[in-house]
Every structure is written in structure tokens, then in C-alpha cells.
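A.B. asks: Below: sequence and its predicted model.
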Amino acid sequence: MQQPTHSLVVVDMGIDTHQEPVVYMRRDCHVCKAEGFNASRRVVLSYGDCSLIATLNVTSTGVLKQDQVGLSKIAMQRLKVKSGDRLCIQHAPVLASLGLLRKKIFGNKLTRAEFKDIIQDISTHGYRDMEIASFLTICAGGRLDIEEIISLTQAMVESGKRLSWPGHERIFDKHCIGGLPGNRTTPIVVAIVSAAGHIIPKTSSRAITSPAGTADTMGALTNVSLKMADIQAVVAKTCGCLAWGGAVNLSPADDLLIRLERVLDLDGEGQLIASVLSKKIAAGSTHALIDIPVGDTAKVRTRTDAERLASLFTRVGSACNIRIRCVITDGSKPVGYGIGPVEEARDLLSVLQCQKSAPQDLRERALLLAAELLDLAENSGLDEAMDKARSLLDSGRAYQQFMAIIAAQGGLKSLPQAHFHHDQHAQRNGRITAIDNRKLARLAKLAGAPFSPAAGLRLRVNVGDTIHRGQTLFRLFSDSTGELDYALQYYLSNLDIFTLEDA
């Protein structure tokens, strides 16, 4: 029997609900009474050809009229409605996949078909945030075995669109699993590898647990919200691109999961592998390089853990028909000077322009990774590949290539300046023996990064430096005094971000 539907007049509530669609109705609304709706109920909103599952919030009598329904900002956008339009509302269907979620919560293994059902319901916005958070939690902490990671990866690929590259047998990609502030090597690597004539259509996510992702940093420099046809046109012209993957719906479930991972500050092993590889496969990649930094305060703490993760990446990649090469790198300290979208953009530009003041650690990491990818492409051996990468960078060809990609994506933007900054000085003399990557990243995030592109910090020192009392440790940037003060309070409560020994 078909459910009855009721129509109500739309009111734009102007409320940002962090991408979760929310609907507001009066407690004494005739639809609430007729259908028995109450707070937190899942309902289906329909307008023309668009429909959306949303969570109901019940309001007092003074906020809305009885024949009105209020919508959050994201609900307005997805339904493509405006205030005054009339939409229909009814009960949401019961999702059978929630039973599978409970199955996994109680420690049982899920099949590929079961993962596919869960991911399909997530990608069509059937899950509320608390249910997505539950799924992320039960996938973390090594709770997925290799078969489940493969199944999850394949389910995430199948949930979205896929890019294809007719006429090209080999498509290259590169990814860093993160956890290392300032490690913005990807744009440099893409510039070098595409300058060598290899196809590398790089689509990246926004930051999950870091102060900036590649898409955030590139978004400060140029347009990264490219449609699929735009990406194909940019690659046809330049051999490469640097785009935001969320704009082309390559793995829509992953973008929804990332939004909650950011809130939870969680990046579980199985979900991380599925997230990375599903995006690579959906982008049409046949070969990918995975950078795994290892350090006491990096995402991966030990060489043993890194080797296990590399093995999982390789095995899942093989099962999904993509060749993976993993490189385990030094993750003991921050890379470069800048942390946050704009500050990291300044660093990568200085490296590509071969400026004397450019951070040499960022330059050498990018060259190492570019050489690994060139060797994967050309089977020339690492020494010859390194010589080629260095030549492409030092000759200016990589920078020319980068600017060609920028031009094809819409042109170079002017980097914004933060409204406020603060120089933090050392309180004593000493030699810096360690910097806590996690706490340093959190400091930049509390200042507003990556949501305020100009927010973050610029390091004036790094591990191994001998410093004196009163010397500047870093400059903190923010777009509000509240965030600046909040970040500074955090620093003053965590002075062990910088470990000093007597010089």
C-alpha cells in the first residue's frame, strides 16, 4: 500500500547542519499529527524530480506556521527549492542495511554484497550522521580483514562514476596517507611526471585529519571544482590535473564518510585503504604510488606497521586490478615551513620556481617520490629516474607544466592574507630534538585551517636547530581573533610540541 503524502510550504531556515539534511516542522502541524512524526524521525522530502531523506527536528509554535516546513541549507540545495515552493513529505523507508551495520557491530564478517548495500544507502543519503559514525567506528582499529577491505573498496567504486581514458593504457597516480604537516609534495610530483609526458589525472580529497589536503591547497591557487568533462579536457591539454574528487562524484560515499572522519578525527586502516584506492580506481588509474611516512607522532608510528599497511595496499590493489608501489618515508618531523592551505601553497610554488629560500626537505621528498613514479612508468631504475626528475625541476620545465595545468583549470588566483597573526617566541635556549606532528597539526587547525585557507602557521625552526631565548618558533595566522586566541591557549597548554635539550 502506497504511503500518503502531504504538501507543505518551504521556508529557508538558513541553518548550516554540516551537510546533514534536516527538516523542521511544528509540533502541532497537521502532517506531524496525521503521520505520527516526532523528533529525529527520518522522512522523505519530494520536489519535482528530486527527493531527499532528512532528519526531522520539531519546533515550538512560534517559529513556523502550521502549513510550513523549514529546511536546512544543505536540504535546500539538494532539493533545489526556494522559500515559497511546496514540497511533499512522507515516512522514509526502513533501511535493511542498518541490520547489517548491527551485524558488524557484534563482530560478524560482512560480504561484498552486504558492504554494497551499506555503501549504496550511505551514498544516497539514507544514513544519518550518527549511523555513518557507527559504521566508521566499527571499520576502525583493524576490525576489517583483507577480504572485507577488498569488498569495501569495490563497493565504494561501484557507488559512483568512473573516468575512462581511451587511447591510454597506463594512467598514473600518487597519494600520501598523511599525518605529516606541510608534506605538500603531490602538486610538485604531478608537475614533474606530467612534464615527462605521463598521464596523471590527480583527484584529491579535502583534508580529513590534517590542516590541509591537496585539494585545499590547490583550491587556494586555482579552480579545483572541475566536472568530469573539464578534467578530461585539462588532461588532454596538459597530461595532468589537480582537481577535487568530490566535485565529480567518483566515490560519493567516501566524501560523506570523510566528512564524519574529520569530525571524529578518525582515519581507520581499512577505511583508509578503501578510501584511497576507490578514488584511484574510479579516476581510471592503472598504477599508483603510495607514500607512507613513519614517525613517533605521524599517522603510522613504526616501520612494522608501515610494512603491514604497504602489504595491504598492494594486495587490495592487486585484487582490484591496480598496480601499487608503496614507499616508506621519514615522518619524524614536519616538512617545509608552511602548514595550512595558503602557507603550503607558498612552499610548493617556491620549490617549483627553484627559489633559494625554498624548503629543501619538501624539494627532496618531492624529487624522491617523482623518481619512484617515473621508475614505475619507465622501468629505468631509480638513479636514472632521479636524474630525470631533478632535470625537469631544475630546468624550469616542471614549473612551466604546473602553470599550464593552472591555466587549463581556470588560471592562478591571488593568495589571500590572514587578517591576524602572532609570533611565538622560544622561552629558553636549547636544541630542538623533536616536534610533535599531531599537536602541531592541531594547532594549525584550531587557528582555522583548512576552512579558512589563509589560516595556519609558518615554522621558523625545525628538528636539529639550536635556538636561543626570544627566537621566533613560528608565526600563527588566523582570520579571527577568537580562533587565534583559542589556538594560542592550546599551544600554551602543550609546550611539549617542541622538545628541547640543553645546547
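C.D. replies: Perfect, I can see it now. Computed from a predicted structure; not experimentally measured. Numbering: from 1, shown residues only.

A.B. asks: Please make it C-alpha for all contacts and neighbour counts, starting now.
C.D. replies: Fine.

A.B. asks: Next, work out how far apart I273 and M156 are.
C.D. replies: Distance, I273 to M156, by Cα to Cα, to the nearest Å: 11 Å.

A.B. asks: swap in F477?
C.D. replies: Distance from F477 to M156, by Cα to Cα: 37 Å.

A.B. asks: Same check on A96?
C.D. replies: Taken as Cα to Cα, the span from A96 to M156 is 18 Å.

A.B. asks: Likewise for W244?
C.D. replies: 17 Å.

A.B. asks: go on, G331?
C.D. replies: For G331, the distance to M156 - Cα to Cα - is 29 Å.

A.B. asks: Comparing the two, which residue is more hemmed in?
C.D. replies: Taking other Cα atoms under 10 Å, G331 and M156 do not tie; M156 has more neighbours (28 against 24).

A.B. asks: which ones are touching the more buried one?
C.D. replies: K116, I119, S251, P252, A253, D254, A274, S275, S278 (Cα atoms under 8 Å, 6 or more residues apart in numbering).

A.B. asks: What is the neighbour count of the second one?
C.D. replies: Applying the criterion other Cα under 10 Å, we find 28 residues in the vicinity of I119.

A.B. asks: Make sure I have this right: it is in a helix.
C.D. replies: Yes. Judged by DSSP: H, G, I helix; E, B strand; the rest coil, I119 forms part of a helix.

A.B. asks: what's the neighbour count on P359?
C.D. replies: Counted with other Cα under 10 Å, P359 comes out at 18.

A.B. asks: Not including adjacent chain positions, what is the nearest residue to it?
C.D. replies: Among residues not flanking P359 along the chain, G336 sits closest, at 5.0 Å (Cα to Cα, 6 or more residues apart in numbering).

A.B. asks: so the one you found touches S357, yeah?
C.D. replies: No. If you go by Cα atoms under 8 Å, G336 and S357 don't touch, sitting 10.8 Å apart.

A.B. asks: Which strands or helices does the helix or strand where I290 lies pack on?
C.D. replies: Per DSSP states H and E: I290 is located in strand 287-294. Contacting strand 287-294 under the criterion 3 or more Cα pairs under 8 Å, 6 or more residues apart in numbering; DSSP states H and E are the following elements: strand 172-176, helix 303-319, strand 323-330, helix 360-378.

A.B. asks: Please identify the most buried of those.
C.D. replies: Counting by mean count of other Cα atoms under 10 Å, strand 172-176 has the highest mean neighbour count of the helices and strands packed on strand 287-294, with a mean of 24.

A.B. asks: Identify the residues contacting the helix or strand just after that one?
C.D. replies: Going down the chain from strand 172-176, the next helix or strand is helix 186-195, by DSSP H and E. Helix 186-195 has contacts (Cα under 8 Å, 6+ apart) with 174-175, 199-200, 202, 214, 218, 238-242, 348, 351-352, 366-367, 369-370, 373-374, 389, 392-393, 397-399, 401-402.

A.B. asks: try this one next to it:
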Amino acid sequence: MSADIGPDKGTEPTHGDSADDMLRAWRAGIDTYQEPVVYMRRDCAVCRSEGFTTQARIRLTAGSGSIVATLCVVDGPWLGHGVAGLSEAAWRALHPQPGQWITVSHAPVLDSLSHVRSKVYGHRLDAGAFRAVIGDIAAGRYSDLHLATFITACAGDHLDLDETVSLTQAMIDVGERLDWGRDMVVDKHCVGGLPGNRTTLLVVPIVAACGLTMPKTSSRAITSPAGTADTMEVLAPVDLDIGAMRRTVERTGACIVWGGSVRLSPADDVLIRVERPLDLDSEGQLVASVLSKKAAAGSTHVLIDLPVGPTAKVRSREAAQALGRRLVEVGRSIGLQVALRVTDGLQPVGRGIGPALEARDVLAVLRRQADAPDDLRQRALRLAGDILELGGAAPPGAGLRLATEVLADGRAWAKFAAICEAQGGLREVPVASHRHVVEAPSAGRVTSIDNRVLSRAAKLAGAPRAPAAGVDVHVRLGDIVRAGQPLFTLHAQAPGELAYAQQYVNARPPIFQISEAS
């Protein structure tokens, strides 16, 4: 690649423009995840005249479009003179023509960073401070360093109830808010931490088949091997815009889409982007994330599933009660009726962990296959029954019976197939080509399962980025196993990732604790 590489076509500066602050746009082809990054030579006239240094925040303008990007200064010969190299995230956000002249300037001063610094030092923030911070985050004005600072400052127990309400409301206000024209719109959410818990893909069709409206917007994985959107994407498109989402709900009464594609609570998607590598998902931010998405999606009644277990996200009944109270109180403050169900979080749900393996389990339940995982079926039926009662489709105490009938007679499967068709068509579930079976080292009874380590193994095998990757679990708590019996199987789409996951499993204490059977 020549040192003078650069596009030779583009829009020339118009009369009155100064070339001193203009460079030609070049697509560098560098994946910086979702953070816009611009690459400029150290000897670039713009860098030198403006005093730009690495990590500076730079405004880029192309025609009527403008973004703020993080600068990386280049010393090597791969970037041409007079060229601004744009990362993939920056190119998608700015949408320039190849070689188009772009104007480069200092990003505006962010007054809201004073609130972030205040929070770092342990001070409370009021509603106005949260509006300023979240407004700048949604507008893309914060670098990932700024975002990480804000997330960390709010982590743990550093947000009280009033702050959580203010953060939630600010996240709602900066995005679109759907109105379905109905008094009753239901939704559900699981706080996570329990691998394989893909009940949403069962609950939505059951509830919609009973006449309730359930426009489900879901997240991709943050710290888990699969989010609901990741698993649904194996089966049907989830990257729908609001128009397509509305058409799906009008046709079927429900949808299961990725929330990031419909710009509902857009600041949350930005925060999740940084929470994922930080592996942070604190209580106040969790509440704000969940409820801002539900309110923005037009929900009126929401059921929250709180799995509890020593290796789940919520470790104790007391912690579940505290989190549940905050969810109910914040929900009430923003106009949502929130109901709770505390569930067993001691072990994975179903057999599959990872998008394709979880999708396989969901289809088995919907199609009423004899080998479908019964724990996934029963958990989904109880949650669906709760929502049917919450939404008035079943009288108190009768929701579970109605949900069971709808699944058993095929109405749930027919509704799910209709939802998939409306979203773009039902897809075949992919299968991993590389597998490794982990066997029991001794005979005995399975007494505990480390959900966190099992999830980590699935992620190292490639999930959720590689949809067929993950873990297939073969035994459950209380099972009697013999020495050499398969406990779980690692699935990977690449041999290197399979080896990586194997090394991790071999280096850890046993994920499945086995004691002598009495």
C-alpha cells in the first residue's frame, strides 16, 4: 500500500471553504466495535494546526452530516497524505462518499462531563444532570473512556432510588416512544444470569395467541453467551425498523426484535456497548435499562423474572426482594405496572447454551417434541400464565391452565411461525462442526453446577458471535452419573475456539460438582 494512498475522487471544497481544515474521507476498514474512530497522520496539516493528539474528540462534517469521533494519530506509511481514515463505525455513522471532502474541527466542550466527575466523587445527581449526561451519550458525544467512567461511577450501590428514576426517565426521553393506541400492552423481562433461560420465545407466542398485544424488544448479550435477540436472530430477522415492527405487531399481535434497531432508549444501547467488555451490569443501571426499554416500547404492564441462585446474577432471596422493590417503585414512577416472579436459578434452563442451541430447545417445546426440555417448558408456562392474568386474558389462578392449553393444541407454534414469517421468514438452525465432550471424572450424584463458569466456557467457544457455538448440557442437579458419562458438550464453529474453551474448562475446578451417591 502506497504512502500516498487516498481516494482520487470526491467533492471539491466549495467557494469560501478552507482546505486547511479539510481532508478526504477514506474507509480504513478497521473494526472499532461501535465507537467511531478517525485516523490522521501526525504530519497532517490539520493535526498540526489544530494541535490534535491521540484520544482527542474530533467533529467530522460531510455535507449535512456530522459526527464526533475519537482520534488516533498515525506515524506509519499506510495512511495517505491529505486523508482521514474512518473506522467502520465512523463510516457508517457519517455516510460520506469515497474521497469526499470532510471538514475537521474540535468537538464542542461537553459541560455534562462535570456531572460525571461529580458522580465519581460520590455526589448525588439530580434529574437535570442525568438529562444532560444521557442527552450527550445518545448524541454520540461521549468517547468510550467517558462512557466507562460514567458506568463505573454508577455501578454497585451508587444510585439511590431517586437517581434511578431520574436515569430511567432521561433514557426514555432521548429516544422514541411507541404508542400502540391500546390501554393494555404487556411485556416481560428476565434479569439474566441463568444460561439457557430463553423463555421469551415461548411466552410471546402463547400470550399473543390469547389476544394480548406483546411487542417484545430484546437485547443482545451483554455478559452472557446469548441474549434473546441473538437466539431469535437464529430463527428470524430481528434488525427491524419501527415501521416493520409495527407491521409485524398489526399482523400477529406481537414481535420479538432487537431493541437497538428501533432506537428505543438509544442511550441504553450505547451504555451496553461498554458494559459488555467491562462485564458490569449493576442494579441501578439494570433497572434503568430494563424499564426505559419497556416504557419506550409502549408497554403498560411488565412481568420481571428474577432467577435466584449462588452463581446466578441475583444470589439470594433477599437480593431479589431488594431488586424487585426497586423495579416496582421505579416502574410506578414512570407509569408502568410491574409484577415479579422469583424463580429457581440453581442450574441452566433447557439443554442448550448459545444462540443456535437455545433456538433448538425453543423449537422442540413449541413443536411439542417428546424430547423437548421440560424445565424450559414449565418455566415458560408459569411466566405466560402470570402475564395472561396480569393482562386480564385469564382470571386469577387460571393463567397457567390457559397457557398450557395454548401450547398443547398448537396455537403457540402457529403464532410463533406467523411472527417469524412477518419478521422475514423462519430460518434453519445452524449446527457447529467442532465438538468436544466433557465427561464425569467419577461416579456419583450431581450436587451443584457453576452457571457462571459454564457460561464463560460457551462464550470462549464463540457464542454469541458464532451462533452455533456454545454448550449442550446433558445432566441436571440430582442426577446419578457414572464415571465417563457425558456431562456437557462444547460446540464451536472454529477449531481454535474449541481448543480455547477446552483449555479454560480444564484449568478450572469442576463445573459440575459430583458427590458419592447415597
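C.D. replies: Nice, thanks for sending it over. Since this is a predicted model, take the numbers as computed values, not measurements.

A.B. asks: Fetch the TM-score of the aligned pair.
C.D. replies: Here the TM-score for the pair of chains, by TM-score structural alignment, normalised by the length of the first structure, is 0.98; 501 aligned residues with a Cα RMSD of 1.4 Å.

A.B. asks: before we move on, the earlier item: so what's the aligned partner of the residue nearest to P359 of the first structure in the second structure up against?
C.D. replies: Superposed on the second structure with TM-score structural alignment, G336 of the first structure falls opposite G350. G350 of the second structure is in contact with G196, N197, E358, D361, P373, D374, D375, L376, V473, counting by Cα under 8 Å, 6+ apart.

A.B. asks: what's the distance between G350 of the second structure and L336 of the second structure?
C.D. replies: In terms of Cα to Cα, G350 of the second structure sits 31 Å off from L336 of the second structure.

A.B. asks: what's the answer for A25 of the second structure, then?
C.D. replies: A25 of the second structure is 46 Å from L336 of the second structure, by Cα to Cα.

A.B. asks: do R141 of the second structure as well
C.D. replies: As judged by Cα to Cα, R141 of the second structure and L336 of the second structure stand 30 Å apart.

A.B. asks: same deal with R251 of the second structure?
C.D. replies: The gap separating R251 of the second structure from L336 of the second structure is 25 Å, by Cα to Cα.

A.B. asks: neighbour count winner among these two?
C.D. replies: Shown here are R251 of the second structure and L336; by other Cα under 10 Å, L336 has more neighbours (20 against 12).

A.B. asks: who's in contact with the counterpart of that one in the first structure?
C.D. replies: Alignment note (TM-score structural alignment): L336 of the second structure maps to I322 of the first structure. For I322 of the first structure, the contact set (Cα under 8 Å, 6+ apart) comprises I281, S285, T286, H287, A288.

A.B. asks: what do you get for T286 of the first structure?
C.D. replies: Counted by Cα under 8 Å, 6+ apart, T286 of the first structure has contacts E169, R170, I171, F172, N321, I322, R323.

A.B. asks: H425 of the first structure matches what in the second structure?
C.D. replies: Checking with TM-score structural alignment, H425 of the first structure has E439 as its match.

A.B. asks: Its match is in contact with G484, isn't it?
C.D. replies: Yes. In this structure, E439 of the second structure is within contact of G484 by Cα under 8 Å, at 5.0 Å.

A.B. asks: Can you pick out the residue with more neighbours from the two?
C.D. replies: Comparing E439 of the second structure with G484 by other Cα under 10 Å, the one with more neighbours is E439, at 15 against 12.

A.B. asks: What number of neighbouring residues does the counterpart of G211 of the second structure in the first structure come out with?
C.D. replies: Alignment note: G211 of the second structure maps to G197 in the first structure; criterion TM-score structural alignment. By the measure other Cα under 10 Å, the count of residues near G197 of the first structure is 11.

A.B. asks: nearest residue to G197 of the first structure other than its sequence neighbours?
C.D. replies: C239 (6.6 Å).

A.B. asks: Can you tell me what that neighbour aligns to in the second structure?
C.D. replies: For C239 of the first structure, the residue aligned by TM-score structural alignment is G253.

A.B. asks: can I assume that match is in contact with V186?
C.D. replies: No. Taking contacts as Cα under 8 Å, G253 of the second structure lies outside contact range of V186: 10.8 Å.

A.B. asks: so what sits against both of those two?
C.D. replies: Shared contacts of G253 of the second structure and V186, counting by Cα under 8 Å, 6+ apart, come down to L212, T213, M214, P215.

A.B. asks: can you give me the strands in the stretch 51-200 of the second structure?
C.D. replies: Assigned by DSSP state E, counting those that start in this stretch, the strands in the stretch 51-200 of the second structure fall at 57-62, 65-74, 83-86, 101-106, 186-190.

A.B. asks: and G424 of the second structure, which of these is closest to it?
C.D. replies: Nearest to G424 of the second structure, of all those, is strand 186-190, at 22.0 Å by Cα to Cα.

A.B. asks: okay, and that closest one goes to which residues in the first structure?
C.D. replies: With TM-score structural alignment as the criterion, strand 186-190 of the second structure aligns to 172-176.

A.B. asks: That stretch against the second structure, how far on average?
C.D. replies: For stretch 172-176 of the first structure, the mean deviation from the second structure after alignment is 0.4 Å (mean Cα distance after the TM-score superposition for the first structure).

A.B. asks: Show me what that stretch is in contact with.
C.D. replies: Under Cα under 8 Å, 6+ apart, the answer for stretch 172-176 of the first structure is 186, 198-202, 276, 280, 285-293, 373, 377.

A.B. asks: now those: which count as buried?
C.D. replies: The neighbour count (16 or more other Cα atoms under 10 Å) marks 186, 198-202, 276, 280, 285-293, 373, 377 as buried among the contacts of stretch 172-176 of the first structure.

A.B. asks: Pull up the aligned stretch in the second structure for stretch 391-398 of the first structure.
C.D. replies: Counting by TM-score structural alignment, stretch 391-398 of the first structure corresponds to 405-412 in the second structure.

A.B. asks: Give me the buried positions along the matching stretch.
C.D. replies: V406, L407, G410, R411, A412.

A.B. asks: ditto for stretch 94-105 of the first structure
C.D. replies: S97, L98, L100, L101, K104, I105.
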